[in-house]
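1. take a look and give me a structure for this.
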Amino acid sequence: MAAHGVTIALRVLHYVAPISVVIYFVLAKTVAACFLHQPSKRAGLGSRRYAAIGLLAGVLVTIVAQGTVYVLEATRDPQWSSSQDAAVYILANLLAYASLTVGIAENRKPIWHQYIGSWTVGLVMEVVLTALQPLAEPTRNRYAILCEVFHVLRTLLLLILTVAGCACALYDRQKLAHPKETEPLLPNGTNGHATKPAGYGAVTANGNGTVAHEADGDEEHDVDSDSEEPDRDKELKATQKKRLEESGSWLNYFKDFKIFIPMLWPYRNRFVQSCLGVVALVTLAQRFLNVLVPRQIGIITDQLTAGGGNGVVPWRALGFWMLFNTLSSSAGLSLIKSLAEIPVQQFSYKSIGSSAFRHIMALSMDFHNEKNSGELIRAVEQGQHLQGLLEFFLFEVGPMFTDLIIGFVYVYTLFDVYMTLILMGVGLAYIYIGAKTTTWSVKARRRFNNAWRNEAKVQNEAIANWATVSHFNRGSYEVQRYSKSIDDFNAAEWKYYIAYYIGGSAQSVVMLLGRLAAFSMAVYRVAQGRAPVGNFVTLTLYWRSIESPLMQVSWSVRRLSQMLTDSERLLQLMLTKPTVVSAPDAPEIMIKEGEVEFDHVDFAYDPRRPTLKDVSFTAKPGQTVALVGETGGGKSTIIKVLYRYYDIAGGSIRIDGQDIRNVNLDSLRDSFGMVPQDPALFNISLIENIRYARLDATDEEIVEACRAAAIHDKIESFPDKYKSTVGERGVKLSGGELQRVSIARAILRQPKIVLLDEATSMIDAETEALIQKAFKRLTAGRTTFIIAHRLSTIQHADQILVINDGQIIEHGTHEELIKRGGKYVALWSKQLSKDVEEVGQALEGVGPEQAVLDVGAGSSEGTAVEGGGSDER
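-> The predicted structure follows:
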């Protein structure tokens, strides 16, 4: 009875021992990757690696020798055969320790604790197996004794590996804790060359382009980038790496990604949730159908074999096969799944796009002044690719691994554990070869992409600069350059595709060998009578369902990497916070009088260089305040901080006694009517552009605003009148027309406070006289701020502030400032001299008659040049 229990324990341990080693190593490697464990500085010593490889090779020799003993014994005695658990132990142990050996051989700087722990687990198992083996087989022949000897040798080798590994780890820890004074201050290598600093290479990209832990090797893999902007992708990878290192682990790194969860999961959309449920059910059903369809063929085969020739048709089995086959066809469950996925994808696409766009619109001016519009648009576009992230994990990655697990279990039920081992060996070899060949082809792929871009660059530059090529008669030279670029491209393409096709062929060979081995094993079992013919037919049909997820592993890892890169770009955007926001529960601003007060305001775009310094003034209700001064003095900045594009650093800005930082931002900006110096329009019709100021305005109100802005007659002269499109940013209009449209929008808005930033800088004198009348109507009863370089336009202002170097150096009316004879007078004199000089230059070199005619024409036609440009194009 005791011997029987020992035998059972021995058989169980035969399965458990290699599995325990593999499970520990996988878990340790996963933990090391998640928590960014780094190899020690002495991890890459060649003596340690080669010694470990040699000892592991000895372990492999003992395993192979023990398997050879089993084969020799079976050859000597045909009636004897090793138990299945013993054969599994040999094969699985061979696979486990071979993987550990390859891991150390490939990585120049391994993380040793992963391997030491695996050796320790293996040592414990071998000690128990060595002790149980003689107890389970009291009567032993020479083959049994040989197996025990190999067990003992293997145990000793694992003991040496474990003890030596622990000793080295302790020695390294002590050496790092108490470094010798002779060690260099900087972490230099033995040859005096700088090595990578601690943490360098912790995260990089493997051959599939995926972000991976690089602690197991000191060679940094290149990123296989198909992007049109490889430099930007490198920057993103570097940012990703830095953020990962700062977070300390992948778990903390992924915490920031929770910002995408509300965008991807339809919390409140019951219809989309229902569609997700349908997709989940269909995906689950497809997992069953992958097994049921070939299984049903096997059942039909067995029934036909058993009753062949008797005229009995297995209608029931055939009917089920027809049903399963119909459901698994593209017109069955796949169609339902495709239709249900559309609303899910559309929800994610809209949610990500609208959330990102809303975030961009809410960001402050400091962000938009520094932005790259193309990069920003690309971030949103690539971020919308994350719409498939939810489906990818739930309905692609999950089913893929489920199919593999089901495949392992199902082939075991069809035949035995040997078939499962074949499948596992094929899977590991297929994935390993795919990863290695992809890694080898990365540099070739990068050279191929660079050569491709260089060919296009040489061609485009030569064609675009044909005139220059022709001027210097360099046509033959450019042809030679282009021909050489094609040669470089062909050479790079050749090298890349050699690596690509060899890798693909190697994977195909592995899959072919696995298929042949599995089918041979199946035929052998059927011939022995240990399995029906139907099982062989089932296996041949089911094998495709096993190959498919294996082939998808590399693709899935690569796609996940691309999704992470795209999401990193969008994540950086979404984590950018606006610097100007409304205070929590801020009330809406209430403007009754329109008094604006600047109270000791300080502001700086860069803290090292103040822009506004102790600015204080009060604009009484209905007053017009003009800001004048030299360029860069701070005039526009005063308007920007009033509009609250930026928050001030010191002091306060109050409107009717309300600090603008304590009121709702939208209500504040709704109170202003802005006419910018450089207005921009949307590429839509004129009437839509003007209505943008007040979306509920009627056509009649728009026309009236255009009359007041002296642009109505001009619009009526256009072929399409108010329906005329203006081009991107309004390029179809002249500068004067743009400003008058902008003024019309401000008039239509009916603001409580008016802000005019060089609103008449590109308008001729005659039109300006008309607009000044419109301004009087616009500003009547409203507090108005005007920035002007043409001092003649602000003589009527109630208060003129002279700004210089961020400070108000003079203030008063035009008459008061003229009498004072300060900076304002100097500016006025310079402008008068400039105007006289421009008139003189215009008249110089023409005859008196022509001059009189030109001036007269300009006066009557209203086309005087203003600042080097006219109102008309």
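
2. CA only for contacts and neighbour counts going forward, please
-> Noted.

3. Phe298 - nearest residue in space that isn't next to it in sequence?
-> No, residue 298 isn't Phe; it's Gly. Leaving aside its sequence neighbours, Gly298 sits nearest to Gly534 (C-alpha to C-alpha, 6 or more residues apart in numbering; 3.8 Å).

4. what of Leu284?
-> Pro399 (8.0 Å).

5. that neighbour is in what secondary structure piece?
-> helix 398-414 (DSSP states H and E).

6. which strands or helices does the helix or strand just after that helix pack on?
-> Reading on from helix 398-414 to the C-terminus, the next helix or strand found by DSSP H and E is helix 417-464. When contacts are defined as 3 or more C-alpha pairs under 8 Å, 6 or more residues apart in numbering; DSSP states H and E, helix 417-464 sits against helix 84-106, helix 398-414, helix 475-528, helix 533-575.

7. repeat that for 7 Å
-> Here helix 417-464 is seen to pack against helix 398-414, helix 475-528 when contacts are counted using 3 or more C-alpha pairs under 7 Å, 6 or more residues apart in numbering; DSSP states H and E.

8. give me the angle between the shortest one and helix 417-464.
-> Taking axes from the mean of the first three to the mean of the last three C-alpha atoms, to 10 degrees, helix 398-414 and helix 417-464 form an angle of 150 degrees between their directions.

9. so which bits of helix 398-414 are buried?
-> Pro399, Met400, Asp403, Leu404, Ile406, Gly407, Phe408, Tyr410, Val411, Tyr412, Leu414 (16 or more other C-alpha atoms under 10 Å).

10. so what's Ile711 up against?
-> Counting by C-alpha atoms under 7 Å, 6 or more residues apart in numbering, Ile711 makes contact with Arg740, Val741.

11. contact partners of stretch 798-810?
-> 611-615, 623-630, 633-635, 811-814, 824.

12. Asn290 versus the residue nearest to Leu284, what's the distance?
-> 11 Å (C-alpha to C-alpha, to the nearest Å).

13. so which residues of the protein form strands?
-> Remark: strands assigned in the chain by DSSP state E are 203-205, 211-213, 596-603, 612-619, 624-628, 650-655, 658-659, 672-675, 753-757, 783-787, 799-804, 807-812.

14. in TSV: the ones you listed, plus distance to Lys41 and mean neighbour count.
-> Listed next are the strands of the chain as TSV, based on distance: least, C-alpha to C-alpha, whole Å; neighbours: other C-alpha atoms under 10 Å:
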stretch	distance to Lys41	mean neighbour count
strand 203-205	17	22
strand 211-213	17	22
strand 596-603	50	20
strand 612-619	53	18
strand 624-628	65	26
strand 650-655	51	19
strand 658-659	59	16
strand 672-675	63	23
strand 753-757	62	24
strand 783-787	64	25
strand 799-804	60	23
strand 807-812	59	18
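
15. make CSV out of these and add distance to Ser734.
-> Shown next, in CSV, are these (distance: least, C-alpha to C-alpha, whole Å):
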stretch, distance to Ser734
strand 203-205, 52
strand 211-213, 52
strand 596-603, 34
strand 612-619, 34
strand 624-628, 26
strand 650-655, 36
strand 658-659, 39
strand 672-675, 16
strand 753-757, 18
strand 783-787, 21
strand 799-804, 30
strand 807-812, 35
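
16. quick one more, to check against the first:
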Amino acid sequence: MTASEPWVSNNTAQAILTYVHYAYPIILLVFFLSAFTVHSILTAPKDEIVQAVPDRTGPGGKPLPRNTSPSAKKGKQKELDFSPARKLVFDWLSIGVVLTYLANSVIVIVHALVDKKHEWWCGQSTVIYIVASFFLYTLFLISIIDTKPSPTAAHYSTWIVGLIMECILLGASLAIYSSEHREPTAGHGEGKVRHGVTTWEAIEIFVDLVRIILICALIAFYALFVLLRWSKARSAHRGENGTTEETSGLLNGNANENGNANGNDYGSTNPDKVEEEVPGWVRPDKVESKSWWEYIRGYSLFFPYLWPAKSVRLQLVVLICFALVMVQRAINVLVPMQAGAITNTLSGEGGARKSAVWGQICLFILYRLLQGGNGLLGAVRSTLWLPIGQYSYKELSTAAFEHVHGLSLDFHLGKKTGEVLSAMSKGSSINTFLEQVTFQVVPMLIDLVVAMGYFLIVFDAYYALVVAVVTCAYLYLTIRLAQWRANQRRHMTNLDRRSDAVKNDSMMSYETVKYFNAEKYEFKRFRGAVVDYQVAEYKVLLSLNVMNVAQNMVFTIGLMITCFIAAYQVTTGQRRVGDFVVLLTYMAQLQQPLNFFGTFYRSIQSAMINSERLLELFKEQPTVVDDPNIKELPSCQGAIRFNDVSFAYDPRKPALDGLNFQCAPGTTTALVGESGGGKSTVFRLLFRFYNLTGGSIQVDGHDVKDVTIDSLRRHIGVVPQDTVLFNEDIMYNLKYAKPDATDEEVYDACRAASIHEKILDFPDGYASRVGERGLKLSGGEKQRVAIARTILKNPRIILLDEATAALDTETEQHIQLALDKLAQGRTTLVIAHRLSTITTADQILVMHKGKVAEKGAHEELLAMKGRYASMWRRQIKVQQLSDKAERLRNEVRGDDSASQSEDDRNAGNQRGRAPEALVKGALDEESSRPLPPGHP
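-> Sure, this is the predicted structure:
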């Protein structure tokens, strides 16, 4: 072996050490981010995936998401976290790894101070390795402490990669130190030649060896704990399958997250207790935390509405906007470079002629004119993007409107109108989110990456390292503080929404407020809601100031370090003054996107909180939908048949239980009985508001579930008890049943409903506005308008739901005549409490507990002397007493009190009883009579 052979081996080891020092933090960071991304995707709950429902599309032909039922959510499998004790092991081991890098830095600094006269220095690659690795393993430690579950397979695989590279570094160091080598220096001179391992080198190797042992311990403990958890889960699985082990619980049930056997809450004595779940669109106070991948996957539902697929021109505009964004990134690099060139020219460095500075200044002004969001390029991009934003907002808003209208009745019965309207209005939040991500966040990240590359190439690795560390620290601090403020912002948003709800509900209930003189109560309620919101707003703004100070401190420290480095290099002649100006200008430019990220993260968090409600609203699915490949109802004669129909709003209480009846075409069937007997449910099921739980409903021999909902409802007309009209003119409300109807057709329908002449007496005739919900019209006028537009629809089946219940006797007679005309030649189902209005019905069904208790014509039912006869006697008695009370009241008004006889005065005492008291007494007397034997 010659004397030069050790130097060849030494040079090779030195090259390996240098390259690995530079590559170590980069490889480890990229690997961890990649592993974290893959792990997040693979472990995301599968039941939240937005999928197209087979053969069904949502608003605008887009796929509907699968809604997660409460039972599915409760059973959703999540990755298990380690116990606190085991997690503490990883925390302390990770802290030990971080401390080893801190020890390396202390060794380097002390060594440099001790050997100052020999100008010893570890070298740039070692500084990069120590500082970057310190922050990298600190990031790992923070991720273990902050996130759940942790550590994960991403940490485990990253530790393995780090262990391999640490072993390579240790091997290269031993190869160098064990042979003849020369110590590095900070200057241009040569360091001392060493023939063996020095004390400093031995300490360094010891620290590296401790670090390797700690990383090995992290890997070993992770594998051990995962193996133990897998073994325990396997034992529990065997116990559930019947192989009961000694470790199995006595109840042998599945423990939920709270540790309760079989998932039941302790102390629950009601097995039928159903916990009502708050819908996501209601904006609950606490929302389940989700990973970034779950958010992206959930919000992918909106992407088809955001991309202008219907316009090639708009797609080209999108591409042009992206190109302008890339040009803006190049301008951001040219501005500080041009500032440095002007400085060098003015200072006479590099032999540049000062006369050339005028052209350089003009070029700098041109760059500044083009730079930034308020620059020329930014203004052009914003202008071009306007139709894209309008397209997205239009598609989302109309899609939300269509979707809510497509939901079934069970949703609308349980909704709060203010909540739904507020959630539907959040389409602008999605649009804002898209634009901010596309033209602010992505460009910001590109600017940061370009800045690191620029400093690495044009300056040196120290600047790139400082920029990278400051950027990561700034972003992490921003995200962490924003997460801390998330619940505060969410609470503030909820209180803002609550104040809006109080305001909307109070305005919509204007008459009720006036009826009960509750203005002061409403004022106090709204004022209290505003005060609660302002208290929450104060906390949010205070935490915002804390966040801004912390962000500014991080960036200021980074700027100070880079300025120290640049100033040192300028004073030692390594760099020109223009380079220092470039550094200051570029760092100032970087502060803008970083500061924006803090603002953006808050705004995007607010947008996500708002858009979560729209997303959850989109996830609501209609329960009554057409089956695939279903056909339309070709025609309708009006034959209706209920075959053993069963239905329940709540499984614990059936609404219909084996209901059977049929209606011949052109006949009238009346439904009577006590409240809760199932009368309204019959109408709702026939109109396909709900799905049956048993039996079938047929129209002309076609099962209603085998024909499209739209074609079925096209042949059914409904006159409800409380008619709600749009706040438009009368003609608009009438033509709502048939938009293409002519005015003459409308007039004919109104004549048939006995309302035409009444409308002509209005000051504006058919152009008269009816007010909110039609409140400018009387009850009888609204009912006749409802009858007129049902006549205009010309259905074969008519559903009359207590159409005259709230009207006076005279108006009822007019309405009844109109209803008789409406029912001519049509199959009519009537819900009536006033039996006098359905005496001419072809058949009367007496409903009791979801079944037909009695059936027949009026005379037949009276002859049965059963439930219907009792109801008839009761109503006749009440009517007689009401007539008598009214007659007595009229007599009192017309009699001369001075000529009253004793009998009259006694009668007057009797008349002093209110008619309501007389009616109530008759009802009590009649209800005390038992039904004849044999009747239900």
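
17. picking that back up, nearest to Trp494 of structure 1, of the strands of structure 1?
-> For the strands of structure 1, proximity to Trp494 of structure 1 was assessed by C-alpha to C-alpha; strand 203-205 is nearest, at 23.9 Å.

18. that closest one aligns to what range in structure 2?
-> Aligned using TM-score structural alignment, strand 203-205 of structure 1 spans no residues in structure 2.

19. do the same with stretch 346-358 of structure 1
-> Going by TM-score structural alignment, stretch 346-358 of structure 1 sits over residues 390-402 in structure 2.

20. re earlier: the helix holding Pro399 of structure 1 - contacts with which helices or strands?
-> Helix 398-414 of structure 1 packs on helix 417-464, helix 533-575, going by 3+ C-alpha pairs under 7 Å, 6+ apart.

21. now with 8 Å?
-> helix 270-306, helix 417-464, helix 533-575.

22. packing partners of the first one?
-> Pointing back at helix 270-306 of structure 1 there. So helix 270-306 of structure 1, by 3+ C-alpha pairs under 8 Å, 6+ apart, packs with helix 315-328, helix 333-362, helix 398-414, helix 533-575.

23. again, 7 Å this time
-> Going by 3+ C-alpha pairs under 7 Å, 6+ apart, helix 270-306 of structure 1 lies up against helix 315-328, helix 333-362, helix 533-575.

24. out of those helices, which is the most enclosed?
-> helix 533-575 (a mean of 19; mean count of other C-alpha atoms under 10 Å).

25. next, the angle helix 270-306 makes with that helix.
-> 160 degrees.

26. superposed on structure 2, where does helix 533-575 of structure 1 end up, distance-wise?
-> Compared with structure 2 after fitting, helix 533-575 of structure 1 deviates on average by 2.8 Å (mean C-alpha distance after the TM-score superposition for structure 1).

27. what about that helix, distance to the chain center?
-> Distance, stretch centre to chain centre, for helix 533-575 of structure 1: 19 Å (C-alpha atoms, centre = their mean, to the nearest Å).

28. do the same with stretch 308-315 of structure 1
-> The answer for stretch 308-315 of structure 1 is 60 Å, by C-alpha atoms, centre = their mean.

29. ends of it, what's the gap?
-> End to end - C-alpha to C-alpha - stretch 308-315 of structure 1 spans 14 Å.

30. related to what we said a few turns ago, and of the buried residues of helix 398-414 of structure 1, the nearest to Arg669 of structure 1?
-> Using C-alpha to C-alpha, the buried residues of helix 398-414 of structure 1 come closest to Arg669 of structure 1 at Pro399, 52.2 Å.

31. residue in structure 2 matching the closest one?
-> Aligned against structure 2 - with TM-score structural alignment as the criterion - Pro399 of structure 1 pairs with Pro443.

32. and what of Gly651 of structure 1?
-> Under the alignment (TM-score structural alignment), Gly651 of structure 1 pairs with Gly695 of structure 2.

33. correct me, but its match touches Phe647?
-> No. Assessed by C-alpha atoms under 7 Å, Gly695 of structure 2 is found out of contact with Phe647, at 8.9 Å.

34. list the contacts for the closest residue to Leu495 of structure 2 other than its chain neighbours?
-> In this structure, Leu495 of structure 2 finds its nearest non-sequential neighbour in Tyr533, 5.1 Å apart by C-alpha to C-alpha, 6+ apart. Contact analysis of Tyr533 of structure 2 by C-alpha under 7 Å, 6+ apart lists Met492, Leu495, Asp496.

35. go on, Glu728 of structure 2?
-> Counting by C-alpha under 7 Å, 6+ apart, Glu728 of structure 2 has contacts Arg769, Val770.

36. ok, Val466 of structure 2 to Leu584 of structure 2 distance?
-> Taken as C-alpha to C-alpha, the span from Val466 of structure 2 to Leu584 of structure 2 is 14 Å.

37. residues touching the equivalent of Val88 of structure 1 over in structure 2, list them.
-> Under the alignment (TM-score structural alignment), Val88 of structure 1 pairs with Ile128 in structure 2. For Ile128 of structure 2, the contacting residues are Tyr22, by C-alpha under 7 Å, 6+ apart.

38. likewise Val770 of structure 2?
-> Asn727, Glu728, Asp729, Ile730, Lys776, Leu777.

39. so what's the closest residue to Leu363 of structure 1 other than its chain neighbours up against?
-> In this structure, Leu363 of structure 1 finds its nearest non-sequential neighbour in Pro578, 4.5 Å apart by C-alpha to C-alpha, 6+ apart. Counting by C-alpha under 7 Å, 6+ apart, Pro578 of structure 1 touches Ala362, Leu363, Ser364.

40. any idea how far Leu541 of structure 2 is from the equivalent of Pro578 of structure 1 over in structure 2?
-> Aligned by TM-score structural alignment, Pro578 of structure 1 pairs with Pro622 of structure 2. Counting by C-alpha to C-alpha, the separation of Pro622 of structure 2 from Leu541 of structure 2 is 41 Å.

41. what's the answer for Arg194 of structure 2, then?
-> For Arg194 of structure 2 relative to Leu541 of structure 2 (C-alpha to C-alpha), the value is 61 Å.
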